[in-house]
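Peer 1: any chance you could fold what I've pasted below:
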Amino acid sequence: MSREQLAARQAELLHALLADGPAPAGFDAARLRVEANVLRRKHGRVLAYQRPELAEALGDRYGPLFAEFTASRPKRDTERSGAYADAFVEWLIAGGHLPKPRRGLRARLRRR
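Peer 2: Next up, the predicted model:
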């Protein structure tokens, strides 16, 4: 297999894991879904660590809300974590899960 072919296969796998893409040939789709869910939960923990004020503001609702968000809006394979976190904050505000921030609070919730 050439480097280009290997890179294309790796990109397919990342797309399946991070962005709900189809399972590449030779991969079990059910097992990939399990692994994708594990990666999403891990990403939720990392985001909570990076933005503790967000996790604190949501309390016990953080995990279920993050799971709901990722189910409807999977992380794109080219998307940076900070941009994804910003999208999560915007989704929370739009859904009424967080109040619309006053000036300054949004900046604290959305670190760039």
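
Peer 1: contacts and neighbour counts: CA atoms only from here.
Peer 2: Will do.

Peer 1: against Arg9, how distant is the residue nearest the centre of the chain?
Peer 2: The chain has Lys75 as the residue nearest its centroid, 4.4 Å off, counting by Cα atoms, centre = their mean. Separation of Lys75 from Arg9 (Cα to Cα, to the nearest Å) stands at 19 Å.

Peer 1: I have a second one here; can you model it like the first so I can compare?
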Amino acid sequence: MSREDLAARQAELLHALLADGPPPPGFDRSRLRVEAQVLRRKHGRVLAYQRPELAEALGERYGALFAEFAARRPKSATEHSHAYADAFTEWLIESGHLPKPKRGLLSRLRRR
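Peer 2: Next comes the predicted model:
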């Protein structure tokens, strides 16, 4: 298998795992769905580690809210976790789960 073919198959697999794309040939859809859920939970834990103030502010709602966000906006394969954390923060504010900050946090997030 050439490098290009391998890269294409890896891209298909990442699309299936991160963006609910179709399973690549030879992969079981139900197993990929389980792995995708595991990856989303891992992203949620990483994000809570990077932004502990979010996890603290949301308390028990954190997991469910992150799952809702991740289902609507999966993390791309090339996206840095800090950018994904910024997008989650912005979504929380815009959807009313967190109060709008007084000092322009949204505009600072959008400039990154």
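
Peer 1: just to revisit the earlier point, list the residues that contact the residue nearest to the centre of structure 1.
Peer 2: Leu18, Ala19, Tyr84 (Cα atoms under 8 Å, 6 or more residues apart in numbering).

Peer 1: quick one: contacts for the last one?
Peer 2: In this structure, Tyr84 of structure 1 makes contact with Lys75, judged by Cα under 8 Å, 6+ apart.

Peer 1: what does it correspond to in structure 2?
Peer 2: Using TM-score structural alignment as the criterion, Tyr84 of structure 1 maps onto Tyr84 of structure 2.

Peer 1: next up, identify which helix or strand that match is on.
Peer 2: Assigning secondary structure by DSSP states H and E places Tyr84 of structure 2 in helix 81-94.

Peer 1: so which bits of whichever helix or strand comes after that helix are buried?
Peer 2: Toward the C-terminal end, the helix or strand that comes next after helix 81-94 of structure 2 (DSSP H and E) is helix 105-111. Neighbour-count burial for helix 105-111 of structure 2 flags Leu106 (criterion: 16 or more other Cα atoms under 10 Å).

Peer 1: likewise stretch 66-81 of structure 1?
Peer 2: Phe66, Ala67, Phe69, Thr70, Pro74, Lys75, Arg76, Asp77.

Peer 1: compared with structure 1, how much does the helix holding Tyr84 of structure 2 deviate?
Peer 2: With mean Cα distance after the TM-score superposition for structure 1, helix 81-94 of structure 2 departs from structure 1 by a mean of 1.0 Å once superposed.

Peer 1: how many neighbouring residues does Ala19 of structure 1 have?
Peer 2: 18 (other Cα atoms under 10 Å).

Peer 1: oh, I was asking about Ala25 of structure 1
Peer 2: 10.

Peer 1: which residues are in contact with Val46 of structure 2?
Peer 2: Per Cα under 8 Å, 6+ apart, neighbours of Val46 of structure 2: Ser81.

Peer 1: assign the aligned partner of it in structure 1 to helix, strand or coil.
Peer 2: Residue pairing (TM-score structural alignment): Val46 of structure 2 is matched to Val46 of structure 1. Here Val46 of structure 1 is recorded as helix under DSSP: H, G, I helix; E, B strand; the rest coil.
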